[in-house]
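Q: Predicted model follows, preceded by the sequence.
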Amino acid sequence: MPTTYSELRAQLATLTTEAFRPELAEIDRLSTLEIARTMNGEDQSVPAAVARQLPAIAAAIDATAARMANGGRLVYMGAGTAGRLGVLDASECPPTFNTDPSQVVGLVAGGPTALVRSVEGAEDSRDLAVADLTALGLTDRDTVVGVSASGRTPYALGGVEHARRLGALTIGLSCNTDSALAAAAEHGIEVVPGPELLTGSTRLKAGTAQKLVLNMISTITMIRLGKTYGNLMVDVRASNEKLHARSRRIVALATGAPDEQIEAALAAADGEVKNAILMILADIDAPTAARRLTASAGHLRAALHPGGTRP
C-alpha cells in the first residue's frame, strides 16, 4: 500500500473509478433535466457490467450456499458506501427470509456510527478488520465478502486476508480490474461500470453495481437454501400488519386454498408460512409438516415429495 501522499495520488490515477471525464467538465452549466438525463444514461452501463461477471458471481454464490448449509454465516465488510450497502443487505435478510440476525452480518469500518457519518481513518485499518472478525468468532464454515469500489481499501483487504488464513470462504467485490481485493480472495468479482459522473464519487455507479451484486449473493443463496418456493418468500417473518397480509397472500398463491383453510393452517402452524403451505398441499397436520420440513432441511419442494427428486 502507498505510504506517501504522492504515492497514493499516483495509485488513484490508475483506477477506473477515479478517472476524470473531460466531456463532463461543464456539467454544472446544464439544466437540471439535462443532468438527470445524463445520470440516467450513465446508469445504463451498470447492469451490463454486472452481466459480464455473472459466472464469477454464480460460482461465489454456490460456494457460499454450501458453507451456509453447514451452519456457516455470511459476513459482508467494507468502508463507507460499500460497508453501508453490506449492512443494508444483511439487515433485510431476517424479515425477508426469516434468518437469524447472526446468519448474515454486515460490518462497516468504524462500527454503527459510520452508518450515518464518516469515521475518519477507519477504512485505513487492517487491524480494525481483524478485530471485528475476531469479535464475531469467525470460523472456517463462514463466508466473508470484502466490498470495496477501488479494490484497495485496507479494511476490506485486511478482513479478507484474515478470513482466508482462518480457512473461511472469501469473496472480493470491487469495481476495478486487477484489484488487490479480488486477488486476495478465493472468489474475485470485478464489476467495472466505468468512471463516475462526479470524479471519484463511488456512491454512484459503483455503489449501484455493488448493491446489485449483494442482492444476488443474498437472494440466490437463500433460494439455494430452500428459503423460497418458486418465487414466493415462504420463510417471510410476519412482524407487522403488512407482512401478516403478505403471509396469507403467499399461502393463497402457493395453494389456491380458500381463506378459511388458509387461516386455519396458519393458526395451526403458529404463523409459519412454509408449514401452512405444506399442510394444505400435502393434506397433513402441523406436526407432520414440521417433521417433513426438518427432514428436508427446510426445502419445501423436497418435503412435498419425500424420498423423491425435487420437481
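A: Structure received.
Q: alpha carbons only for contacts and neighbour counts from here, please
A: OK.
Q: I'd assumed residue 252 was in contact with residue 258.
A: Yes: contact criterion CA atoms under 8 Å: residue 258 and residue 252 qualify, at 7.4 Å.
Q: quick one: which of these two has more around it?
A: residue 252 (16 against 10; other CA atoms under 10 Å).
Q: which parts of the top helix by length along the chain are buried?
A: Criterion DSSP state H: the longest helix present in the chain is helix 205-224. Within helix 205-224, the residues scored as buried using 16 or more other CA atoms under 10 Å are 205-211, 213-224.
Q: so after it, what's the next helix or strand?
A: Going down the chain from helix 205-224, the next helix or strand is helix 241-255, by DSSP states H and E.
Q: List of residues touching that next one?
A: Helix 241-255 has contacts (CA atoms under 8 Å, 6 or more residues apart in numbering) with 232-234, 236-238, 257-259, 262-263, 273, 276-277, 280-281.
Q: adding another structure so you can compare the two:
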Amino acid sequence: MAKDIQGTEKHSPRYHNIDTWPAEDMLESLWASQLRAISCIQQSIPEISASAEAIAERLSHGGRLFYIGAGSSGHLAIQDCVEINPTYGWPLDKLIPLIAGGKDALLAPMGGAEDDERISVKSLKAHAISAQDVIIAVAASGSTPYTLAAVKHARSQGSLVISVANNRHAPIYDHAHHSIFLDSGSEVIAGSTRMAAGTAQKAALNMLSTLTMTKLGHVHDGLMVSMVINNEKLENRGAAIIQEITGSDSETAKKCLNEADKNIKLAVLLAMNHPKAEAEKALADNQGHLRQAMEKLKVTY
C-alpha cells in the first residue's frame, strides 16, 4: 500500500542522467509525460460524471462549493474555484477557496501549513460547512494532513466530499463520496507534482466544474449564457451570444441586453419578443435553465 501512496514521488530509472541529455530529448520526455497525464483522465470519466451529477444536485438546493488543497494542488483548486464566477455566474458567496497557508501561499511556499490539521478544520468551522455544501479536495499524494483533516471534518458534517488524487490508495478517498483517481504516474522530475500530476488535476477539475455548471443551466448550446459581463469586450460577446441563439440583429441584441441588466438568458427571451415579467418568471420557475424556460414560453405563447 505504501508503494502506491508514494507513486508520485517515485524516481523513474528511465530519467537517469536527464540533466545531461540534449535539450530536445529532455523536452520530448516532458511532452510525453504531459500526454500521459491527459490520457489517464479517460478512465476517470465515469467518476467525474457521477461527481458532477452529485455536486449539481447539492448546489441546486442552496449549497456552497468549497475547494481545498495545499501547495501545487491547492493552487490548481483555487484557480478552478475563482474562474467559476466570471465564466458561469455562480455566486461568489457560494464559492469558498481554501489553501494551506491562506492568501500568502498563493505567492510564496508555506510548506509547514500543509502539515497542520487544525488549520483546515478551523477554516471549515468558521464557514460553518454543513450537509448542504460540497467540498472538492485536491492532493497529489492524497495524504496531505491539511487536506485529509478537511475531508474528515466535512464528511462528519454531512457535506458531499469529492476527493481528487494521483495515487490509487490515497487516504482522502476513505472519506469521500466520490473519488477521482488520476493515474499520472511518476514524474520526469521526481516529486515535482506540479508537472504530470498537476496537468491531470487541472484538466479533471476543468471537466468537473464545466459539467457541473452545465447541469445547473449555465451553458446553452455550448455558449456561456450566465457569464458575468463587466467590460465592453464581454458586452459584445454577450450580444453575439444573443444573436446566435435568437437570430436577432446586433442592435436588438444590445438593446435587450441592456434592458435585461446584462443578464444574457433574460435578454435572449426578450429578443424572442417575450414580455419581461413573463420571461423572468419562466427562468425563475425553471431554476435559470434557459432551454426549459424557452420551452415553457413556447407552450404559453
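A: On my side now, so go ahead. None of the values given here were measured: they were computed from a predicted structure.
Q: if you line the two up, which stretch of structure 2 does the longest helix of structure 1 fall on?
A: Aligning helix 205-224 of structure 1 against structure 2 (TM-score structural alignment) gives residues 196-215.
Q: which residues touch residue 85 of structure 1?
A: Contacts of residue 85 of structure 1 (CA under 8 Å, 6+ apart): 207, 210, 211.
Q: what does it align to in structure 2?
A: When structure 2 is aligned by TM-score structural alignment, residue 85 of structure 1 is paired with residue 76.
Q: now the residue nearest to the spatial centre of structure 2: how far from residue 100 of structure 2?
A: The centroid of structure 2 falls nearest to residue 209 when counting by CA atoms, centre = their mean (3.6 Å). Distance check for residue 209 of structure 2 against residue 100 of structure 2: by CA to CA, to the nearest Å, it reads 22 Å.
Q: same thing with residue 190 of structure 2?
A: 22 Å.
Q: against structure 2, where does stretch 34-50 of structure 1 fall?
A: The alignment of stretch 34-50 of structure 1 onto structure 2 (TM-score structural alignment) covers residues 25-41.
Q: Where in structure 2 does stretch 150-166 of structure 1 align, residue-wise?
A: Going by TM-score structural alignment, stretch 150-166 of structure 1 sits over residues 141-157 in structure 2.
Q: same deal with stretch 271-278 of structure 1?
A: Using TM-score structural alignment, stretch 271-278 of structure 1 pairs with 262-269 in structure 2.
Q: gap between stretch 273-290 of structure 2 and the chain center?
A: 27 Å (CA atoms, centre = their mean, to the nearest Å).
Q: residues in contact with that stretch?
A: The set of residues that contact stretch 273-290 of structure 2 without belonging to it, under CA under 8 Å, 6+ apart, is 216-218, 220, 265-266, 269-270, 292-294, 296-297.
Q: Format these as TSV; extra columns: neighbour count.
A: Putting the contacts of stretch 273-290 of structure 2 into TSV (neighbours: other CA atoms under 10 Å) gives the following:
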residue	neighbour count
216	21
217	21
218	24
220	16
265	29
266	28
269	26
270	25
292	16
293	23
294	20
296	16
297	18
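Q: and those as a markdown table, adding distance to residue 49 of structure 2?
A: A markdown table is the format used below for the contacts of stretch 273-290 of structure 2 (distance: CA to CA, whole Å):
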| residue | distance to residue 49 of structure 2 |
| --- | --- |
| 216 | 14 |
| 217 | 16 |
| 218 | 17 |
| 220 | 18 |
| 265 | 25 |
| 266 | 29 |
| 269 | 30 |
| 270 | 34 |
| 292 | 22 |
| 293 | 25 |
| 294 | 26 |
| 296 | 28 |
| 297 | 31 |
